[in-house]
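Quick one: sequence and predicted model below, then my questions.
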Amino acid sequence: MSVTPLQALPIDELRQRTSTKWQKYPQDILPFFVAEMDYPLAPAITAALTRAVQLGDTGYTPPEPGIREAFVAFAQRRFDWTVDPATVFWTGDVMMGVVEILRAVTSPGDRVVVTTPVYPPFFDTVEEAGAVVERVPLARSEAGWELDLLGIEAALAGGARAVLLCNPHNPTGTVHTSQSLAALADVAARFGAVVISDEIHGPLAHGDVPFTPFLAVSDAARRVGYTVTSASKTYNFAGLKCAVMIGGGAEQAKVLRALPWEVEWRTGLFGALANNAAFAPESDAWLDSLLAALDENRRLLAELLAEHLPEAVYRIPDAGFLAWVDVSAYGWGDNPATELRRKARVAFHHGPLFGDEGKGHVRINFACSPDLLREAIERVGALVAP
């Protein structure tokens, strides 16, 4: 059965938003940098938040906000992943959860593997926890990117104590295969290391490679692993604070339960309400419609780049709404986003922030109308047109 793609809001409405995407730069600059989407909220989320405002329901988040039950049901329905409710906890956002788990499972000065190029806050989060970043870049092949398992093994053999995994991967959009994840779990188990998997882009997998939650891949993964995720990326409410932390088993649940009480209290009430509405079955049709729109746009971007920037290198992502594009052939320097913002009046994300592998790259957010995406690439293409 075909699904009607979700329609982005008109640009004049979007410019009334007060979030980072629409306020950071002047109005003559088209924003494609931060991971906010241009679509209307899922109706169930709008209804839940509207009712809360009407009731003046703006107090503290209750001890049992329904987050556990909503996530467990969603994981079963969308991922065929059976989650033990006793292993589920919550906090304000994914990076909060990551840093608190890292503090609990590592000691100051311990090394933590990150797989570059990677979401820039990974570097800061490891350091905030008192640990040290050890970079093991993704391996690149004709098929795309994958975990460098030999490199990770060498890092763990050399004393690294944890792996901070991005699954699906930001910025490349790679969905790590179940075989790769299982191998990672085996390596971590062999060296007594911990794997913390950021899976905020999991619901946005397009189906080319099936998304496998790390904790669902094997017994070894459950023995070594934690997952931190949120509905906020998929359903576009990053400003409402709520994330879910899942332990692989009883031992990990014990660690999560022992985190400072403030970790849970950082969860916002509106974040919890939005989370529960997003993870409810009523929002499944909206998600399917969103995925249809993103699928069209990730393919449209390939066509636009081929037409206007034929020397750009772009692999259609397996998941999400972020494109990792190598434009180094055009000589715009290590950080082309700066040059393109100045000359084309288009704001992409800065490639080098994701690691040295990001030099000459930009990250493009394509969760927008096709017309807006087309205008952005045409503006950039005009810089190199004969």
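Cool, the structure landed.

CA only for contacts and neighbour counts going forward, please
Will do.

What's the local residue count around residue 124?
Each residue near residue 124 was counted by other CA atoms under 10 Å, and the total is 15.

A further structure is provided below for comparison with the first:
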Amino acid sequence: MSVTPLKALPLDELRQRTSTKWRKYGEDVLPFFVAETDYALAPEITRVLTRAVQLGDTGYTPPDPGVREAFAGFAERRWGWNVDPADVFWTGDVMMGVVEILRKVIEPGDRVVVMPPVYPPFYDTVEEAGGVVERVPLTASEAGWEIDLLGVETALLSGARAVLLCNPHNPTGTVHTPESLAALADVAERFGATVISDEIHGPLTYAPTAFTPFLAASDSARRVGYAVTSASKTFNLAGLKCAVMVAGGDPQRAKLRSLPWEVEWRTGLFGALSNVAAYSPESDEWLASLLAALDANRLLLAELLAEHLPQARYLPPDAGFLAWVDLSAYGWGDNPAVKVLRDARVALHHGPLFGVEGTGHVRINFGCAPELLREAVERIGALARS
């Protein structure tokens, strides 16, 4: 059955938004840096939030907002992952969840594996929890990126106590294979280490690739792991503060239950309401339309780069709406986003913030109208021809 791609909102309407994407720069700049998308909310989310505003339902988040059951239902429908609702806890956002779990599983000064190039807050989160970043870069090839299992094993052998996994990976869009995830879990279990998997981009995986939640990869993954995720990236809800933390088993569940009470209280009521609505079957059709739009854009971007920036290197992601593009061939310095913003008035995310592996790279958000994406690449391409 064909799916009609979701249409982005008009630019003049988007510029009325007050979020970071539309307020950091002036109106002469096209914003492609932060991970916000340009679509109207899913109708079920709009309905729930509108009703809450009408009721003045703007108080404290209740002890059971329905998040655990909603997430478990979503996980079963989309991935065949059978989540016990009792293993699901909630907090304000994914990075809050990650740092609180880290505080439970490491001691100050312990090393934590991260896999650059990776979402910049991973580095800050490790430090906030009292840990020390242990870099084990992804292995890159013409076919994509993979976890360096030998590198992880070496880090754990030398004393690292935890692994931060990004699955699907930001910024590369890599969806790690079930075999790779199971192998990572085996390595972690052998050394008594914990794996915390950020899975916020999981719902945005493109067919025929299949997303495997870390905790569904193997028995050993359930014994060593936690997952932390949210509807916020898929449904553009970052300002509404809600994420879920999922325990792999009884020991992890006990640790999550022992978190300070304010970890749960950081969840916003609108965040909980909107996450429940996003995870409901009523939002599945909207998500299918969003994926159709994003799938078309990731392929359009490849065409635009080939036409206007033929020396750029880009592998369309398997998930998400973020493109990892190597512009180093153009000689625009270690951080090409600086020149692109100054001379083309297009704001891209700075590659070096993702690690030294991001030198010469930019990250481009293609969750927008195709014509806006075309204008941005044309502007950047003009720099290459000047």
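Ah, there it is. This is a predicted model, so every value here is computed, not measured.

what's the TM-score here?
After superposition, the two chains reach a TM-score (TM-score structural alignment, normalised by the length of structure 1) of 1.00; 386 aligned residues with a CA RMSD of 0.5 Å.

Return the residues in contact with residue 139 of structure 2.
With contact set as CA atoms under 8 Å, 6 or more residues apart in numbering, residue 139 of structure 2 has these partners: 145, 146, 147, 148.

Could you double-check that the last one lies in contact with residue 136?
This points to residue 148 of structure 2. Yes - with contact defined as CA atoms under 8 Å, residue 148 of structure 2 counts as touching residue 136 (7.0 Å).

more crowded one of the two?
The neighbour count for residue 148 of structure 2 versus residue 136, taken as other CA under 10 Å, is higher for residue 136 (22 against 17).

any idea what that one aligns with in structure 1?
Applying TM-score structural alignment, one finds that residue 136 of structure 2 aligns to residue 136 in structure 1.

List the single closest residue to its match in space, sequence neighbours excluded.
Closest residue to residue 136 of structure 1 in three dimensions, ignoring its sequence neighbours and counting by CA to CA, 6 or more residues apart in numbering: residue 115, at 5.0 Å.

Who are the contact partners of the one you found?
When contacts are taken as CA under 8 Å, 6+ apart, residue 115 of structure 1 is in contact with 135, 136, 137, 138, 147, 164, 165, 166.

Just the closest of those to residue 46 of structure 1, please.
Taking CA to CA as the measure, residue 46 of structure 1 sits nearest to residue 166 out of the contacts of residue 115 of structure 1, at 29.2 Å.

which residues touch the nearest residue to the closest one once chain neighbours are set aside?
By the measure of CA to CA, 6+ apart, the closest residue to residue 166 of structure 1 outside its immediate chain neighbours is residue 198, 5.0 Å from it. Going by CA under 8 Å, 6+ apart, residue 198 of structure 1 touches 94, 98, 164, 165, 166, 167, 227, 228, 229.

same deal with residue 147 of structure 2?
By CA under 8 Å, 6+ apart, the residues touching residue 147 of structure 2 are 115, 137, 138, 139, 176, 180.

taking those residues one by one, which sit in strands?
residue 139 (DSSP state E).

Now distance to residue 292 of structure 2 too, for the contacts of residue 147 of structure 2, in JSON lines please.
Output for the contacts of residue 147 of structure 2, formatted as JSON lines (distance: CA to CA, whole Å):
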{"residue": "115", "distance to residue 292 of structure 2": "29"}
{"residue": "137", "distance to residue 292 of structure 2": "31"}
{"residue": "138", "distance to residue 292 of structure 2": "28"}
{"residue": "139", "distance to residue 292 of structure 2": "29"}
{"residue": "176", "distance to residue 292 of structure 2": "22"}
{"residue": "180", "distance to residue 292 of structure 2": "27"}
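
hang on, the earlier thing: can you lay out the contacts of residue 198 of structure 1 as a markdown table showing secondary structure, distance to residue 242 of structure 1 and neighbour count?
Putting the contacts of residue 198 of structure 1 into a markdown table (DSSP: H, G, I helix; E, B strand; the rest coil; distance: CA to CA, whole Å; neighbours: other CA atoms under 10 Å) gives the following:
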| residue | secondary structure | distance to residue 242 of structure 1 | neighbour count |
| --- | --- | --- | --- |
| 94 | helix | 8 | 22 |
| 98 | helix | 13 | 24 |
| 164 | strand | 20 | 22 |
| 165 | strand | 20 | 23 |
| 166 | strand | 18 | 25 |
| 167 | coil | 19 | 25 |
| 227 | strand | 14 | 26 |
| 228 | strand | 11 | 25 |
| 229 | strand | 9 | 25 |
